[in-house]
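>>> Quick check, what structure comes out for this input:
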Amino acid sequence: MKSIPTSNILPASGFVRLSHIIGNSKTNPPIPAIIPVSKSTWWAGVKSGRFPKPIKLGPRTTAWRVEDILNLISRSQVIKHENEQDTTDTE
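Predicted coordinates:
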């Protein structure tokens, strides 16, 4: 799945469920991924601290703060930009 611009999808604050973060191509209409990783990769990242921890909204409802997801995307873009700079500096 391809990632899409978050400004069109995420509000400034609130909560977002996992299917809206990693996408779900089986729904009608399909939900595009904001962060294109598998469900198991996402949960492994949560466990390792790479991805933000969820909030339990109820006994069977888990969600993430929109602010945490936006911060994750911002950090990822900064790291990607720094890595691109490192590769152009060494050439």
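
>>> going forward, measure contacts between C-alpha atoms and count neighbours the same way
Noted.

>>> Could I get the contacting residues of residue 63?
By Cα atoms under 8 Å, 6 or more residues apart in numbering, residue 63 lies in contact with 15-18, 54-57.

>>> Following up with a second sequence; could you model it the same way so I can compare the two?
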Amino acid sequence: MRVLHFAGFHWMKMSIDTPAGCARRYDARARRAELAVNASAVLSAGGLLRQPELLALIPLSASTLWAHIRAGEFPPPVKIGKRAVAWRATAIRDYIAHLGNP
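Just a heads-up that it's a prediction; the model follows:
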């Protein structure tokens, strides 16, 4: 695999036997599946969920998630650092239960 540099952009030239983008799509799907399994374990045991884990459980985009938080329709995050937030598993469990029983 070669990396081509042009005007600040990086393109990965895949080998001939690999269709372009297949490896990256597979990696992204595998990562999402891994995050969903980890998030399910945290959700059942309690604890904190980071945004990628949360988005693996709830079918929303990041921008839609933040729009729901601003509108008060989704549990707000907890600050765990200067630039890091997470959601309490109990709040997410309650939100999912509320979706099932409106």
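
>>> How close are the two chains, by TM-score?
The TM-score (TM-score structural alignment, normalised by the length of the first structure) is 0.64; 67 aligned residues with a Cα RMSD of 2.5 Å.

>>> Narrow the contacts of residue 63 of the first structure to those that are buried.
Buried members of these, scored by 16 or more other Cα atoms under 10 Å, are 15-18, 54.

>>> want to try JSON lines for those residues, with secondary structure and distance to residue 68 of the first structure as columns?
Output for those, formatted as JSON lines (DSSP: H, G, I helix; E, B strand; the rest coil; distance: Cα to Cα, whole Å):
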{"residue": "15", "secondary structure": "strand", "distance to residue 68 of the first structure": "9"}
{"residue": "16", "secondary structure": "strand", "distance to residue 68 of the first structure": "10"}
{"residue": "17", "secondary structure": "coil", "distance to residue 68 of the first structure": "12"}
{"residue": "18", "secondary structure": "helix", "distance to residue 68 of the first structure": "13"}
{"residue": "54", "secondary structure": "coil", "distance to residue 68 of the first structure": "9"}
